[in-house]
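A.B. asks: What follows is a predicted protein model with its sequence.
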Amino acid sequence: MTKKITIAIDGFSSTGKSTIAKQLAKKLAYIYVDTGAMYRAVTLYAMQQQYISKEQFNKEALIADLNNIELSFTFNEDLGFAEMYLNGSNVEKDIRTIEVSSFVSQVAAVSAVRKKLVREQQLMGANKGIVMDGRDIGTVVFPDAELKLFMTASADKRATRRYKELLDRGDNVKFDEILHNVQERDRIDSTRDDSPLVQAADAIEFDNSDMGLEEQFERIMSLVNDRLA
């Protein structure tokens, strides 16, 4: 039987965690789980139910309603990756908006939300052969993962990438708004009480500020092969 490992990818927002995770999963024929999409889906639900807005965040109402949130991934053969479903509806595009981005760190800081999603994530990776990216994969979800990466890049580079991505989608956004969102998410993710964004002691830091996708993939695939050997 071919050896299978768990690959945990953590790091700041817009560092390309999902991109490299999808590439690795495809190359290795592993399951890919975008945990950020799960937190975004819960955030979208909170927005739909008017639990969160610019004026208020009713955490208690969201916590009381968590059992009514069903999350799942369904593989899309045309796209080559699994899309996020919220209570049976495809929300892959809806969760990628700047509005969801502006609230997701607040929702992700709620301990009850984290507890629910971490439990689901651990079940998904129980049999290894998985690539998972997020903020606390190597520290909380899979502390025994064979390979842990911590992705980083300058805030300006990350905002530029996110800005181009949203423009290509046809969204009407301003660069300054994106940069502020990136910096604010960094602040909230790094200072929250429950599972703050920190680099695991045995994680490999990977700064891709000035690195192309091909070079990044080759370097990380080399690390994967070392673990598989």
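C.D. replies: Perfect, I can see it now.

A.B. asks: contacts and neighbour counts: CA atoms only from here.
C.D. replies: Fine.

A.B. asks: what residue is smack in the middle of this protein?
C.D. replies: The centroid of the chain falls nearest to Gly36 when counting by C-alpha atoms, centre = their mean (2.8 Å).

A.B. asks: Distance of the residue nearest to that one when sequence neighbours are not counted relative to Gln106?
C.D. replies: The spatially closest residue to Gly36, leaving aside those adjacent along the chain, is Gly134, at 5.6 Å (C-alpha to C-alpha, 6 or more residues apart in numbering). Using C-alpha to C-alpha, to the nearest Å, one obtains 15 Å as the distance from Gly134 to Gln106.

A.B. asks: who's more crowded, the two?
C.D. replies: Neighbours per residue, other C-alpha atoms under 10 Å: of Gly134 and Gln106, the larger number sits with Gly134, 24 against 17.

A.B. asks: In addition, the following structure is provided for comparison:
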Amino acid sequence: MSNNGGRCSDRINVAIDGPAGAGKSTVARKVAEQLGYVYIDTGAMYRAVTLAANRAGIDPGEQDRLKELVEVLNIRLAPGENGQMVFLNEEDVTSEIRSRDVTQHVSQVASHESVRIRLVELQRQLAAARGIVMDGRDIGTHVLPDAELKIFLTASVHIRALRRYQELKDRTGVSLEQLEAEIAGRDLSDEQREISPLVCAKDAIRIDSSELTIEQVVALIQELGRTKLAEAK
């Protein structure tokens, strides 16, 4: 449901932030479906840049080359039968951006100011019409600081690693302990980076999903959305 780019009084923007593996993408997608909003997976956009860098032989630490790369990339998100599809220069890379190689380098690529500036610009353009559910690391604090509803979704490192382990179904031979170490390391990287670090916005509602099902989290956010929409009218 779009509105030709104008501000729409019967819609709000929902920002969902949180650490790696907290279930943000799944929750955000389902919340968007329930509300009839558009879902924007910002993490997928950073993953697309990381994939492009890997293909171009650009090291995650090469800031100048990454800046040149991100300026010419065309990243497009589109709804698909099995969720959001991600296109990089019109190539469907939905599955490829979830590879371990991309996962291990995306935090470093996303830490560069030039990359974030370009993608934040694109993300704000997408949200201008309202009726958006956007998830990431700095949506409520930096990308959409005026979002009417801000959620900080988290869970313990062990629970997040366990969910990821079950998702992989032992396809990669990675142990649960290794995943825990990787997620803890990524948390540290996201929290300590100089550009838009992972923090809980002061006006965000914190939800710990360690003991909740996806459906319970979605229902809770949906109810909060209805409340915020009523307040905004």
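C.D. replies: Sure thing, it's come through. What you see is a predicted model, and the numbers here were worked out from it, not measured in a lab.

A.B. asks: separation between the equivalent of Glu167 of the second structure over in the first structure and Ser14 of the first structure?
C.D. replies: Using TM-score structural alignment, the partner of Glu167 of the second structure in the first structure is Glu165. From Glu165 of the first structure across to Ser14 of the first structure, the span is 10 Å (C-alpha to C-alpha).

A.B. asks: related to what we said a few turns ago, right, and the residue nearest to Gly36 of the first structure touches Ser14 too?
C.D. replies: No: at 10.9 Å, Gly134 of the first structure does not count as touching Ser14 under the criterion of C-alpha atoms under 8 Å.

A.B. asks: can you pull the contacts of the residue of the first structure positioned farthest from its centre?
C.D. replies: Distance to the chain centre peaks in the first structure at Met1, reaching 30.2 Å (criterion: C-alpha atoms, centre = their mean). If you count contacts by C-alpha atoms under 8 Å, 6 or more residues apart in numbering, Met1 of the first structure has none.

A.B. asks: quick one, what contacts the residue nearest to Gly36 of the first structure?
C.D. replies: Counting by C-alpha under 8 Å, 6+ apart, Gly134 of the first structure makes contact with 9-11, 17, 34-36.

A.B. asks: so which of the residues you listed comes closest to Asp186 of the first structure?
C.D. replies: When the contacts of Gly134 of the first structure are ranked by distance to Asp186 of the first structure (C-alpha to C-alpha), Gly11 comes first, at 9.6 Å.

A.B. asks: That closest one matches what in the second structure?
C.D. replies: Mapped onto the second structure by TM-score structural alignment, Gly11 of the first structure lines up with Gly18.

A.B. asks: quick one: contacts for that match?
C.D. replies: Here Gly18 of the second structure is in contact with 24, 136-137, 152-154, 198, 200 (C-alpha under 8 Å, 6+ apart).

A.B. asks: quick one on the thing from earlier: and the residue nearest to the centre of the first structure? What does it align with in the second structure?
C.D. replies: Matched to the second structure by TM-score structural alignment, Gly36 of the first structure sits across from Gly43.

A.B. asks: Could you measure from that match over to Leu168 of the second structure?
C.D. replies: From Gly43 of the second structure to Leu168 of the second structure the distance is 19 Å (C-alpha to C-alpha).

A.B. asks: who's in contact with the residue nearest to Glu96 of the second structure when sequence neighbours are not counted?
C.D. replies: Closest residue in space to Glu96 of the second structure, ignoring its immediate chain neighbours: Leu51 at 7.8 Å, by C-alpha to C-alpha, 6+ apart. Counting by C-alpha under 8 Å, 6+ apart, Leu51 of the second structure touches 96-97, 102.

A.B. asks: from memory Ile9 of the first structure sits against Lys17, does it?
C.D. replies: Yes: with contact defined as C-alpha under 8 Å, Ile9 of the first structure counts as touching Lys17 (6.5 Å).

A.B. asks: hey, what's in contact with both of those two?
C.D. replies: 133-134, 151.

A.B. asks: so the aligned partner of Leu119 of the second structure in the first structure, which of the three states?
C.D. replies: Aligned by TM-score structural alignment, Leu119 of the second structure pairs with Leu117 of the first structure. Classification of Leu117 of the first structure by DSSP: H, G, I helix; E, B strand; the rest coil places it in helix.

A.B. asks: so Tyr39 of the first structure touches Gln106, yeah?
C.D. replies: No: with contacts counted by C-alpha under 8 Å, Tyr39 of the first structure stays clear of Gln106, the gap being 10.0 Å.

A.B. asks: picking that back up, and the contacts of Gly134 of the first structure, which are buried?
C.D. replies: 9-11, 17, 34-36 (16 or more other C-alpha atoms under 10 Å).

A.B. asks: Could you look up the SS state of the residue nearest to the centre of the first structure?
C.D. replies: helix.

A.B. asks: same deal with the one 3 residues further on?
C.D. replies: When the structure is reduced to helix, strand and coil (three-state DSSP), Tyr39 of the first structure reads as helix.

A.B. asks: again with the one 5 residues further on
C.D. replies: Using three-state DSSP, the structure places Leu44 of the first structure in helix.

A.B. asks: At which residues are the helices of the second structure located?
C.D. replies: 24-35, 42-55, 63-72, 100-110, 113-127, 157-168, 176-192, 214-232 (DSSP state H).

A.B. asks: what's the matching range in the first structure for the fourth one?
C.D. replies: Pointing back at helix 100-110 of the second structure there. Per TM-score structural alignment, the counterpart of helix 100-110 of the second structure in the first structure is residues 98-108.

A.B. asks: How about stretch 180-190 of the second structure, which residues are buried there?
C.D. replies: Buried residues in stretch 180-190 of the second structure, counted by 16+ other C-alpha under 10 Å: 180, 182-184, 186-187, 189-190.

A.B. asks: Please disregard the earlier target; I meant stretch 55-70 of the second structure.
C.D. replies: 58, 60, 63, 66-67, 69-70.

A.B. asks: rewinding a little: tell me which of the contacts of Gly18 of the second structure persist in the first structure.
C.D. replies: By both residues aligned by TM-score structural alignment, their matches' C-alpha atoms under 8 Å, the contacts of Gly18 of the second structure still in contact after alignment to the first structure are 24, 136-137, 152-154, 198, 200.
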